[in-house]
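Enquirer: sequence and predicted model, in that order:
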Amino acid sequence: MPIGNVTRGTTGTNRLRRVDRWIAALPVLRRTDDPLVADLGYGASPTTTLELRDRLARVRPDVEVTGIEIEPERVRVARLAERDGVTFRLGGFETPTPRGRRPAVIRAFNVLRQYAEDEVPAAWALMTDRLQPDGVLVEGTCNEVGRVASWIDVTRGGPQTLTVSLRLAGLEAPSIVAERLPKALIHRNVPGERVHDYLRALDHAWAVAAPLGTYGPRQRWIATVRAMRDRGWPVLHGVTRWRLGEVTVPWSAVAPV
């Protein structure tokens, strides 16, 4: 039997574009001999699964994407949209795949929000156990239009990084992501927790960089992330990623106390 609960199924065109861009840059996707990606919990429509395959095919033309849903009617409908490189299967956190192949990447977005925080480790373990040795589970959440998103990269060794990705135009404060943090962190945004300190520091750096808004929100954001790094936060990557509205830190910087 599939493991998990039926989600609300909310989905929409372009909703997951930010995380898709992240997955397309993952080294494992480019290096693997078996470029299989599992899209776990794609929802009431297969739209975002089809978009994922199209985006990944730009960097890995032979990529295959398998959409996995726990609700049988959603799978029946999605199978009508199957095409080259895209299939759909009934399943849950056990992540069934064609011929039992191990995915290089599993995307599980807006799936764990309805679960209790203490259920997250077991779900992570089930999914990462299905990965290729260097595979990555990308687990996170976003708002309804995909302008506010965050995700955790999880490997067989546990959570590795937290990424925040925001639409910069009109952004008032980076802490808007607080309501869209992954389940492992969303209840930890309280004084005394690392993620709370992190979001407060981001807001402060964003406010200080306000004068650079004259040159556009992108320049303001780059200055914000650079200031975070200068103040001791272990920010990863560089301007190429930052200019996309992203900031990534090691899990240790935000892990629950």
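Expert: The structure has been received and is ready for your questions.

Enquirer: C-alpha only now, for contacts and for neighbours.
Expert: Fine.

Enquirer: separation between residue 2 and residue 216?
Expert: 48 Å (CA to CA, to the nearest Å).

Enquirer: let me redo that: residue 54
Expert: Counting by CA to CA - residue 54 and residue 216 are separated by 30 Å.

Enquirer: who's more crowded, these two?
Expert: residue 54 (19 against 13; other CA atoms under 10 Å).

Enquirer: specify the local secondary structure of the more buried one.
Expert: Here residue 54 is helix, with the state taken from DSSP: H, G, I helix; E, B strand; the rest coil.

Enquirer: try this one side by side with the last:
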Amino acid sequence: MAVHDSVSLQIPVRLRAVSGRARPVGSITRGTTNPNRLRRCDRWLAGPQAWRLRGGTAAPIVVDLGYGASPITAVELHERLRRVRPDVEVVGIEIDPERVAAAKPLERPGLTFRRGGFEVPLDGARPMVIRAFNVLRQYDESYVAGAWAQLQSRLAPGGLLVDGTCDEVGRRATWVAVDSSGPISLTISLRLRGMDRPSDVAERLPKVLIHRNVPGEPVHAYLADLDETWARQAPHASWGARQRFLATAAELAERWPLTDGPARWRLGEITVAWDAVAPATGPPRH
């Protein structure tokens, strides 16, 4: 099922189902997934974002939206987050009923699966986190604002939408964090060993940015500066890629509003404030 609303990044509107509200909103994705593919984002949710799960007395709900042909990412998410909050409720949501049926035997206390799409059907409950990885990548860029708006409307107070993309085995990942006010940051997470240059992650940018990696766009300038700084810090390579990346991030922080520090940088992870890399006004240039 396709979504026909045409939206701009400046004027978000909600996506609607083509044939009425009763049907899931969105399209069936390709469904490619692998064990540990989303471990980098899981680690971030269980680290810098753990405060969102620990607050309050009610069990927080975390949604793995569009988990794909295998429910393994939802299973892993539950295993990792219950170390932070034992009573966390992880809900895997998929638009394909066959995928949901295949996942049902894996249900257990704190982990359930149900059919749905961008409407996030939770019987009136509101999730603290919605993770949508490799989902919007398969839509046109014009759908992003509407999808974000609909997902934002489903969040609990203080909740977070994570719109991300990664490669098939999770060695390169990026994600945009979106709260009720809008996007707040862009995170890049890389396997440092064997990495040529940080901008190799460009092909895994979220849909909202992937077509913006061209001269004149802020995200292009950011990646170019990241590469140049990585090159300048080559002398640190004798102590390993981790030390080189730490030095790279420390220098980059002098020019860009990074929101994290060495504890995350040593993992190959770096987060910058959204305003610094947000798309320039107007349609993307190809």
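Expert: The structure has been received and is ready for your questions. Quick caveat, the model's predicted, so the values are computed rather than measured.

Enquirer: TM between them?
Expert: Remark: TM-score between the superposed chains equals 0.98 [TM-score structural alignment, normalised by the length of the first structure]; 255 aligned residues with a CA RMSD of 0.8 Å.

Enquirer: so what's the aligned partner of residue 240 of the second structure in the first structure up against?
Expert: Here residue 240 of the second structure is matched to residue 216 in the first structure, going by TM-score structural alignment. By CA atoms under 8 Å, 6 or more residues apart in numbering, no residues touch residue 216 of the first structure.

Enquirer: again, only using 10 Å
Expert: Contacts for residue 216 of the first structure (CA atoms under 10 Å, 6 or more residues apart in numbering) come out as 168-169, 210.

Enquirer: just the buried ones from these?
Expert: 168, 210 (16 or more other CA atoms under 10 Å).

Enquirer: can you lay out the contacts of residue 216 of the first structure as TSV showing distance to residue 250 of the first structure and secondary structure?
Expert: Shown next, in TSV, are the contacts of residue 216 of the first structure (distance: CA to CA, whole Å; DSSP: H, G, I helix; E, B strand; the rest coil):
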residue	distance to residue 250 of the first structure	secondary structure
168	22	coil
169	26	coil
210	26	helix
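
Enquirer: of all the contacts of residue 216 of the first structure, which comes closest to residue 91 of the first structure?
Expert: residue 168 (36.2 Å; CA to CA).

Enquirer: counterpart of the closest one in the second structure?
Expert: Aligned counterpart of residue 168 of the first structure in the second structure: residue 192 (TM-score structural alignment).

Enquirer: quick one: the helices in the first structure?
Expert: 17-24, 27-31, 47-57, 72-79, 120-128, 183-186, 194-208, 217-230, 239-242 (DSSP state H).

Enquirer: next, format the ones you listed as CSV and append distance to residue 148 of the first structure.
Expert: As requested, those are exported to CSV (distance: least, CA to CA, whole Å):
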stretch, distance to residue 148 of the first structure
helix 17-24, 9
helix 27-31, 24
helix 47-57, 16
helix 72-79, 26
helix 120-128, 21
helix 183-186, 14
helix 194-208, 14
helix 217-230, 14
helix 239-242, 15
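
Enquirer: for residue 112 of the first structure, which of the ones you listed is the nearest?
Expert: helix 183-186 (6.2 Å).

Enquirer: relative to the second structure, which residues correspond to that closest one?
Expert: Taking TM-score structural alignment, helix 183-186 of the first structure hits residues 207-210 over in the second structure.

Enquirer: thank you, goodbye.
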